[in-house]
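In: Need coordinates for the below:
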Amino acid sequence: MATDQTKAWAEFRRMIVWIALAGVLMVAGALWYLSLYDALYPSAIAATVGGVFISTLLGCGLFAAAFFSDKSGHDQSVSDATTHEDEQPQA
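Out: Sure, this is the predicted structure:
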């Protein structure tokens, strides 16, 4: 069981690095797109960086957490716990 959790943690860390890289690329793309149509003001840059980067990290990070939960065995332990409660003998 410990090896499954170790593998899951390693994969989760690797996914977080890729998600952060994707967030940086999304911010760069958004700033480039905005610069095509208007001058970039510091407030627009800060709002774009905050909004795009945080949204990308939040959305992808939640998916990564769901995959981590499944691969590390946390979902199975919850499923096992609820199954055992349902199968108790009735008096």
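
In: okay, CA-based contacts and neighbour counts for the rest of this
Out: OK.

In: so which helix or strand takes in the residue nearest in space to the middle of the chain?
Out: Nearest to the mean C-alpha position of the chain, by CA atoms, centre = their mean, lies residue 61 at 1.1 Å. Element membership for residue 61 (DSSP states H and E) is helix 42-72.

In: ok, back up a step: surely the residue nearest to the centre of the chain touches residue 16?
Out: Yes: the pair residue 61 and residue 16 passes the contact test of CA atoms under 8 Å, sitting 7.1 Å apart.

In: Give the burial count for the closest residue to residue 56 other than its chain neighbours, as a bare number.
Out: The shortest distance from residue 56 to any non-neighbouring residue, by CA to CA, 6 or more residues apart in numbering, is to residue 23 (5.5 Å). For residue 23, the count of nearby residues is 21 (other CA atoms under 10 Å).

In: another one to check against the first:
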Amino acid sequence: MTPKSPLEDPEKAAFAWARYRRLMRFMLMITVGVVGIAVALLYLREGVESVHFYIAVALGIGLSMLLTSALMGLVFLSNGTGHDASIDDRIEDERRRD
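Out: Prediction:
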């Protein structure tokens, strides 16, 4: 029988998702800052370019950082709540029997 995940408890799940949202808000602020600095440095170094260039740079950096932080945040959420430890690893059980 598969053990229950700690995320099935509504109180623990609410705490974990609140922590995840807090992490994502923090990373959004960091991302906005990094994008602003990158666009400013490009403008100072390269001068006037097409507005499409700056939009592409901002979207590329911003979406990459947000996607990375979202996926890493989910890894932290899963590990921090004990959800990873609640899996039923049948392969490992078979190895122990051998």
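
In: quick one: what helix or strand has the aligned partner of the residue nearest to residue 56 of the first structure in the second structure in it?
Out: Matched to the second structure by TM-score structural alignment, residue 23 of the first structure sits across from residue 31. Here residue 31 of the second structure sits within helix 10-46, counting by DSSP H and E.

In: What angle do helix 51-81 and that helix make with each other?
Out: Helix 10-46 of the second structure and helix 51-81 are oriented at 150 degrees to each other (axes from the mean of the first three to the mean of the last three CA atoms, to 10 degrees).

In: buried residues in helix 10-46 of the second structure?
Out: 13, 16, 20, 24, 27-28, 31-32, 34-35, 38-39, 42 (16 or more other CA atoms under 10 Å).

In: cool, stretch 77-92 of the second structure as well?
Out: Within stretch 77-92 of the second structure, the residues scored as buried using 16+ other CA under 10 Å are 77-78, 81, 83.

In: Straight-line length of it, end to end?
Out: 24 Å (CA to CA, to the nearest Å).

In: just to revisit the earlier point, by how much does the helix holding residue 61 of the first structure deviate from the second structure on average?
Out: Helix 42-72 of the first structure, aligned to the second structure and superposed, deviates on average by 1.0 Å (mean CA distance after the TM-score superposition for the first structure).

In: Turn the buried residues of stretch 77-92 of the second structure into JSON lines, including distance to residue 60 of the second structure.
Out: Output for the buried residues of stretch 77-92 of the second structure, formatted as JSON lines (distance: CA to CA, whole Å):
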{"residue": "77", "distance to residue 60 of the second structure": "26"}
{"residue": "78", "distance to residue 60 of the second structure": "27"}
{"residue": "81", "distance to residue 60 of the second structure": "32"}
{"residue": "83", "distance to residue 60 of the second structure": "32"}
